[in-house]
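Trainee: Predicted model and sequence below, questions to follow.
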Amino acid sequence: MTEKLNRFGMGASFVPAETLNEIDLGPLKQLVGEWESVVLTQTDEKGVSKPLASGWNVISVPGVPKFTFEVIPYKENLKFSTVAVHAGNRGPVLNGTQFDQEIFGLFYEQQIVSMCDTDFCNGRGFGKDTVIHAETGLLLYVSNINGGYNIARLGTIPHGNAILALGKSAQANNPGTDFFDVISALGVNLDGSIPAMLGYNDQISGIPQFAEFQQVHPNTFLKSTLDTIIGSGSVTDMTVLSMSTSHPDATGGILNIPFIQSNVTATSMDATFWIENISGGSEPEILQYSQTINLVFPSTGTVTPIIWPHITISTLKRMQPQPETNEPLTLSAQAQSNTPGVPQL
């Protein structure tokens, strides 16, 4: 594979696991390995404990007579390969000096599986144990000539989308647990105002589909999950990776195949990863993320485009390392047929 990459003159090569300590992955080094959903439980009024999802998806999709708001609890597996990639980009020669860029990065593979066993979920095509999302890509660490951004995410989704998100990393010591942004699942006009149609967002702001989950403001679940894991302990330090496809001073964006572009356009993505080291909690290290993808489509019978946030939030723990093999990176998720409610991204 390295020979195939080098044919294109980009100087791309693979860095094997045994030499990872010799390269500069920056903040991405903490991600190396495999992560899985944290196991949560809740106790009902009878004292009976049952599993509680630590991943949640909320999305509005076109429908008749109007949009349908879907809330899907999920579990996931997120793998950051222990084989890194190294690439060099040729730059200009200024005053006799060649300005080249060096990049190191990690392959990632994500698979999300529904934990929803309600009649609604089954009827929509994403009942329990159905794969509802698969994504592969690269997270890159750019340490020089980076335009102010040191993180890049390149992702591909089987629905027919590709993303390039740029961002920055940050460190924080003793951050507490109240650092999650407030985000909303309510639909808004293109200028950010609330649609004037009476009851337009009632389906979202009405009775929760799951009593344990605040569907209007999903990030509140991240905080309650973190508080549960910490208990009487604390977050000693964390790394924050913030990424977006929309920057006024940089490139980035989402590309869609024609069908998606003309029906439910994915216009932008904002995502934040928190890698948290914990002292005195039930887990020593967790990975939390919140991602919002703006989908634009008019409600049935109208021509006014509305921005509908597609939000996913999740809390994961590190899995025990598995023996290394020489097998190539493969996609473990299998496509599902007849699933009208599966998200665009």
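Mentor: Sure, I can see it. No experiment lies behind these values; they were computed from the predicted model shown.
Trainee: rest of the way, CA atoms for contacts and neighbours
Mentor: Fine.
Trainee: now the strands for the stretch 101-250 of the chain?
Mentor: For the stretch 101-250 of the chain, applying DSSP state E, counting those that start in this stretch gives strands covering 101-114, 131-142, 151-157, 161-173, 188-189, 234-244.
Trainee: Need those strands in CSV (columns: distance to I286 and mean neighbour count).
Mentor: Converted to CSV, the strands of the stretch 101-250 of the chain look like this (distance: least, Cα to Cα, whole Å; neighbours: other Cα atoms under 10 Å):
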stretch, distance to I286, mean neighbour count
strand 101-114, 16, 21
strand 131-142, 18, 22
strand 151-157, 20, 20
strand 161-173, 15, 18
strand 188-189, 33, 18
strand 234-244, 10, 20
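Trainee: Can I get these in TSV including distance to T2?
Mentor: Formatted as TSV, those follow (distance: least, Cα to Cα, whole Å):
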stretch	distance to T2
strand 101-114	14
strand 131-142	16
strand 151-157	19
strand 161-173	23
strand 188-189	47
strand 234-244	28
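Trainee: Of the ones you listed, which is nearest L40?
Mentor: Between L40 and these, the shortest gap by Cα to Cα is with strand 101-114, which sits at 15.3 Å.
Trainee: chain center to the closest one: distance?
Mentor: Remark: strand 101-114 is offset 11 Å from the chain centroid, using Cα atoms, centre = their mean, to the nearest Å.
Trainee: second one coming, line it up with the first:
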Amino acid sequence: MAKIKNNPLASLSLSGLGSIEEQSVEKGQKLVARAEVAVSTPSLGPLTKLPGTWVGTGFNLIEIPNMNQAKPGPPPPDKFKIILNNTAETLTFSSIDGEIINRGNAQEDIAYLGLHYLQQVNDVNLPQGQNGIHLETGLFLNLPDGTDPQVKESVARLGSIPHGDSLLAQGSFFTVKGGPQFDVPPADPTPFFIVDGKRVNDTNPEYLRLLNEAVPPAGISKDVIMNPNNLLKEAIKGQNIIETIVILLDANPIEGVCNPGAISPTGGITNIPFINVNANATSLTAIFWIETVQNPDGSTFLQLQYTQTVILDFPVFGPPPTNPVVPISWPHISVATLRLKDN
């Protein structure tokens, strides 16, 4: 397993009592070894190829509010702004030595492995030192199946962002021969309302104008604004991808936005009060593709692509005469294509 030098988690044991095989629990006068209830040997599973440092480029699209509750009525055109970034990214996954053990009550203890991650994203068109747009740290966990609750094995992502957001996303994984599929679900930046739990796009011409008239940053084509996944397609054009590990992650899924099969309750996002009132982050959906790419000479390299949509709810005044405050949901979409650096 690859390790990162000077990783503060390298010697951390989250079990508290050493490995699961060495632990015992007293029941009356008898000591029962934990090994008797350990049903499988923990592994990183679909996360096995992630340890190391990944670097590459991508695109970020976010709509932000600009005091849109200043007065009743529909927000004027300048009350929302769109920020577009041509990005450079470093994503580092570090190994956590030892098993992570959760104590069972309704079922036996479970043990699993995980990775710590650190994500740093810059805008390539801004001056160095003034171009940082995103910082995130957290964990990826390879969780086993269970009997109570009855669940299939899955991947979980725990992340924290300095804006004041913490997320727990969880989902399934699988491996396919060949390359990824980028359009299920589509990366749609159109704002929407939630009606009966489902996405219904808002066709307000002022909102659509913000998207249609947006000028892409240098290095990004116009079509990427309305479908950021197009950048991922362009990045692998002509490549021979022989295998792809697909990881689906959702937090508080919304029908019409989330991955197929994601249902509530799954994960969630918790924010500081300022975020809750002004730009509430409510839902996340993401797909990670870990790709094995074959060169013409038969050699291979690893590539990581992802698409991620975070839903931000901005309160706006509804129509007169009552002008109720209602949330409108804006997708914040990020995509990137990264390659694993040689250690």
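Mentor: On my side now, so go ahead. Values in this document were obtained by computation on a predicted structure and should not be read as measured data.
Trainee: For T304 of structure 1, find the nearest of the strands of the stretch 101-250 of structure 1.
Mentor: strand 188-189 (8.3 Å).
Trainee: And the strands in the stretch 1-150 of structure 2?
Mentor: Counting by DSSP E, counting those that start in this stretch, the stretch 1-150 of structure 2 has strands at residues 24-27, 30-33, 52-65, 80-95, 100-102, 110-123, 132-143, 146-147, 150-151.
Trainee: Could you dump those into CSV with distance to L231 of structure 2 added?
Mentor: As requested, those are arranged in CSV below (distance: least, Cα to Cα, whole Å):
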stretch, distance to L231 of structure 2
strand 24-27, 52
strand 30-33, 53
strand 52-65, 7
strand 80-95, 11
strand 100-102, 37
strand 110-123, 16
strand 132-143, 19
strand 146-147, 38
strand 150-151, 35
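Trainee: For F192 of structure 2, which of the ones you listed is the nearest?
Mentor: Here strand 52-65 is closest among these (Cα to Cα), at 12.5 Å.
Trainee: aligned partner of L295 of structure 1 in structure 2?
Mentor: Residue correspondence to structure 2 (TM-score structural alignment): L295 of structure 1 is matched to L312.
Trainee: What sits closest to that match if chain neighbours are left out?
Mentor: A281 (4.5 Å; Cα to Cα, 6 or more residues apart in numbering).
Trainee: What is the top helix by length along structure 1 packed up against?
Mentor: Longest helix of structure 1, by residue count under DSSP state H: helix 219-230. Packing contacts for helix 219-230 of structure 1, counted by 3 or more Cα pairs under 8 Å, 6 or more residues apart in numbering; DSSP states H and E, involve strand 305-318.
Trainee: mean shift between the strand it packs on and structure 2?
Mentor: Aligned to structure 2 and superposed, strand 305-318 of structure 1 gives a mean residue distance of 0.5 Å (mean Cα distance after the TM-score superposition for structure 1).
Trainee: Where does that strand end up in structure 2?
Mentor: Using TM-score structural alignment, strand 305-318 of structure 1 pairs with 327-340 in structure 2.
Trainee: Run the chain-centre distance for that stretch.
Mentor: Computed by Cα atoms, centre = their mean, the separation of stretch 327-340 of structure 2 from the middle of its chain amounts to 9 Å.
Trainee: who's in contact with the longest helix of structure 1?
Mentor: Residues outside helix 219-230 of structure 1 that contact it (Cα atoms under 8 Å, 6 or more residues apart in numbering): 54, 177-178, 180-183, 213-214, 278-283, 288, 290, 313-315.
Trainee: try 10 Å this time
Mentor: 38, 40, 54-56, 176-184, 212-215, 233-235, 276, 278-286, 288-291, 311-315 (Cα atoms under 10 Å, 6 or more residues apart in numbering).
Trainee: tilt between it and strand 305-318?
Mentor: Angle between the axes of helix 219-230 of structure 1 and strand 305-318 is 10 degrees (criterion: axes from the mean of the first three to the mean of the last three Cα atoms, to 10 degrees).
Trainee: give the contact list for K49 of structure 2.
Mentor: The contact partners of K49 of structure 2, by Cα under 10 Å, 6+ apart, come to 1-2, 93, 245, 290-292, 302-304, 340.
Trainee: do that again at 8 Å, thanks
Mentor: I290.
Trainee: Please apply the same query to P321 of structure 1.
Mentor: Neighbouring residues of P321 of structure 1 by Cα under 8 Å, 6+ apart: 33-34.
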